[in-house]
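Undergrad: Next come a sequence and a model predicted from it.
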Amino acid sequence: MFKFKAFRAIDDPVRCQNFIKGHADVLRQYGVTKVTSSNNDWMYNPFVYVITVEVEETGEIVSGLRIHIAHPDYPLPMEMAVSQVDHKIFDLVKKYSVEGTGEVSGLWNSKSISGYGIGAVLLIRAGIAISEQLKLGSLLALVAEYTLKPSLQKGFEIEEGIGNSGTFFYPKLDLVATSIVMKDPYNLPKADPEEREIILGIRNNLKCEKTEVGPKGDFLVNYDLILENPDWRKDV
């Protein structure tokens, strides 16, 4: 059984360290040793929230993602990465920050669980689902090609205001990344109807056990997505 656990980064340093180790191992497996977005200062950032996926029997973290809330003192990972080629990213983030915006970042999946659909499907759904607790007006992301389609199905759209109509070569020249935005994470008007129903179902039942269906068959997930400290605005 897999456990999905949501928390504020500064509240659980041990889980953060295990997230960092797992993510670094995956990047090395793919030959990526230096990525701007993999900077680990985020674990001390009070505006970062994390979802980890653990194998419940062993406690091993096998997948995860982060939501970085935009704040003047803590640039988003995509601001750091994109500004190297396009300074318009700063104005774009500032515009979305008026209503509160967060970047879905650091999505990774251990090879040991590839094929379950956990990272590109279930984790992105969970990230969108917890955004209501954070009262965010929008979500941003910089995604690789393989996560673009599932992200669009869940209600993101391509943000064409930066890069080459939203596309970048990053972090290696043979990897295309695309900037995307979800402008209404509450109502999800751009999501496929089936995806919208599933995400709203998770949001309405943040702590539950559920049988999920993936390419490798059925598996049990223990969702624990209630954030203990969702009110990031009090620290602004």
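TA: Ah, there it is. Residues are numbered from 1 along each chain as shown.

Undergrad: Only C-alpha atoms from now on, for both contacts and neighbour counts.
TA: Fine.

Undergrad: where along this structure do the strands fall?
TA: Secondary structure of the chain by DSSP state E: the strands cover 2-8, 48-55, 61-69, 101-109, 138-144, 157-158, 167-169, 176-182, 207-214, 217-224.

Undergrad: second one coming, line it up with the first:
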Amino acid sequence: MEIAIRAFKAISDEETCLKFIDGHRRLLEFHFGVAKITSSNNSWMHHENTYVVVAESLDRSKVFGGARVQVADGKLPLPIEAAVGKYDPKIHEQATPGSSEICGLWNSREVAGMGIGSIFMARVGVVMAMQLNVEKIFFLCAPVTVRIGRRIGGLIETTLGNKGEFFYPKDDFVATAMVINDCQTLVSADEKERAKIFELFDNPIQQRVVETGPKGDMLVDYLLKI
């Protein structure tokens, strides 16, 4: 399979944002039975400090997955604030201007199990945040993705909720709040993951990179300069 992983400012590409929204909605509704969650609120499309990354076909006609990086600016609350603020208002004290969140990770069922909506998007989300010169990155993880959060340098934010855990987006789902406190150094990241992230940060434009996912190899064009 050949794909491109492309980053852009949300307000610069409405057409791709709409494809992102449609794909994310379909995954939530049909796979998880969740009609609406905070990170699927569409106001981010018009937010100056939201950036998007998509995995798409080389001709840009099809979006297979994506994620967003939103920088806190005092104008649009981070999705994690809307998600857990009613349970623990301390999140508002921590999500100060200059911090950020990786949110809205998803992939289509067509590429399920290839890592596109998990490790690839998480890794690239960190690269984007590094370009934006933020120091702190929040994200909410499902139980099966906490290990991916740890790989990219995330720590469980035990000061929030029940030692970092919340019932979200439904009462029978557990989400874990994680944070990378050292976005520019990633001292807590897995060594191989840290090397890959810095390599992408140093070389955000690459073509035909062979990437190995859980279901085999892919050829990836990286277009990550924002």
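TA: Cool, the structure landed. Just so it is clear, the structure is predicted and the values come from calculations on it, not from any experiment.

Undergrad: And the TM-score between these chains?
TA: Superposed pair, TM-score by TM-score structural alignment, normalised by the length of the second structure: 0.95. Supporting alignment: 223 aligned residues with a C-alpha RMSD of 1.1 Å.

Undergrad: rewinding a little: make CSV from the strands of the first structure and add distance to Leu188 of the first structure and mean neighbour count to it.
TA: What follows is the strands of the first structure, written out as CSV (distance: least, C-alpha to C-alpha, whole Å; neighbours: other C-alpha atoms under 10 Å):
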stretch, distance to Leu188 of the first structure, mean neighbour count
strand 2-8, 21, 22
strand 48-55, 20, 24
strand 61-69, 18, 26
strand 101-109, 15, 24
strand 138-144, 10, 24
strand 157-158, 11, 20
strand 167-169, 23, 19
strand 176-182, 8, 23
strand 207-214, 21, 13
strand 217-224, 21, 15
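
Undergrad: Format those strands as TSV; extra columns: distance to Arg15 of the first structure.
TA: As requested, these are arranged in TSV below (distance: least, C-alpha to C-alpha, whole Å):
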stretch	distance to Arg15 of the first structure
strand 2-8	9
strand 48-55	8
strand 61-69	8
strand 101-109	14
strand 138-144	23
strand 157-158	31
strand 167-169	31
strand 176-182	28
strand 207-214	19
strand 217-224	14
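
Undergrad: Those strands: which one's closest to Gly22 of the first structure?
TA: Closest to Gly22 of the first structure of those is strand 61-69 (C-alpha to C-alpha; 6.7 Å).

Undergrad: okay, the closest one sits on what stretch of the second structure?
TA: The alignment of strand 61-69 of the first structure onto the second structure (TM-score structural alignment) spans residues 63-71.

Undergrad: swap in stretch 161-175 of the first structure?
TA: Mapping stretch 161-175 of the first structure onto the second structure (TM-score structural alignment) gives residues 159-173.

Undergrad: what's next to the matching stretch, contact-wise?
TA: 34, 37, 83-84, 87-88, 90-91, 142, 156-158, 174-178 (C-alpha atoms under 8 Å, 6 or more residues apart in numbering).

Undergrad: got the buried residues for it?
TA: Leu160, Gly161, Gly164, Glu165, Phe166, Phe167, Tyr168, Pro169 (16 or more other C-alpha atoms under 10 Å).

Undergrad: May I have the distance across that stretch, first residue to last?
TA: For stretch 159-173 of the second structure, the first-to-last residue distance is 20 Å (C-alpha to C-alpha, to the nearest Å).

Undergrad: try stretch 103-120 of the second structure
TA: Span of stretch 103-120 of the second structure from end to end, C-alpha to C-alpha: 13 Å.

Undergrad: so it corresponds to what in the first structure?
TA: So stretch 103-120 of the second structure sits over residues 105-122 in the first structure, by TM-score structural alignment.

Undergrad: May I see the buried residues of the matching stretch?
TA: Buried-residue list, stretch 105-122 of the first structure, by 16+ other C-alpha under 10 Å: 105-110, 116-122.

Undergrad: How about stretch 33-53 of the first structure?
TA: 37-38, 42-43, 45-53.

Undergrad: Just give me the closest of those to Leu76 of the first structure.
TA: The closest of the buried residues of stretch 33-53 of the first structure to Leu76 of the first structure turns out to be Ser37 (C-alpha to C-alpha; 8.8 Å).

Undergrad: Not counting residues beside it along the chain, what's closest to the residue most central in space within the first structure?
TA: The centroid of the first structure falls nearest to Val104 when counting by C-alpha atoms, centre = their mean (3.2 Å). Once flanking residues are discounted, Val104 of the first structure sits nearest to Ile67: 4.6 Å by C-alpha to C-alpha, 6 or more residues apart in numbering.

Undergrad: ok, now Tyr44 of the first structure?
TA: Closest to Tyr44 of the first structure by C-alpha to C-alpha, 6+ apart is Ile10, at 5.5 Å.

Undergrad: ok now do that neighbour, which residues does it touch?
TA: Applying C-alpha under 8 Å, 6+ apart to Ile10 of the first structure gives the contacts Met43, Tyr44, Asn45, Pro46, Val48.

Undergrad: how about 10 Å then?
TA: Cys16, Trp42, Met43, Tyr44, Asn45, Pro46, Phe47, Val48, Tyr49, Val50 (C-alpha atoms under 10 Å, 6 or more residues apart in numbering).

Undergrad: out of those, what pair is the most spread apart?
TA: Taking C-alpha to C-alpha, no two of the contacts of Ile10 of the first structure sit farther apart than Cys16 and Phe47, at 13.9 Å.

Undergrad: where along the first structure do the helices fall?
TA: Along the first structure, counting by DSSP state H, helices occupy 13-29, 77-82, 88-97, 124-130, 145-153, 193-203.

Undergrad: Identify all contacting residues around the third one.
TA: Same thing as helix 88-97 of the first structure. Residues from elsewhere that reach helix 88-97 of the first structure (C-alpha under 10 Å, 6+ apart): 69-72, 75-76, 78-83, 100-103, 136-140, 159, 161-163, 179, 181, 183.

Undergrad: residues of that helix that come out buried?
TA: Under 16+ other C-alpha under 10 Å, the buried positions of helix 88-97 of the first structure are Ile89, Phe90, Val93, Tyr96, Ser97.

Undergrad: And these, which is closest to Lys190 of the first structure?
TA: Taking those together and measuring to Lys190 of the first structure by C-alpha to C-alpha, the closest member is Tyr96, at 17.6 Å.
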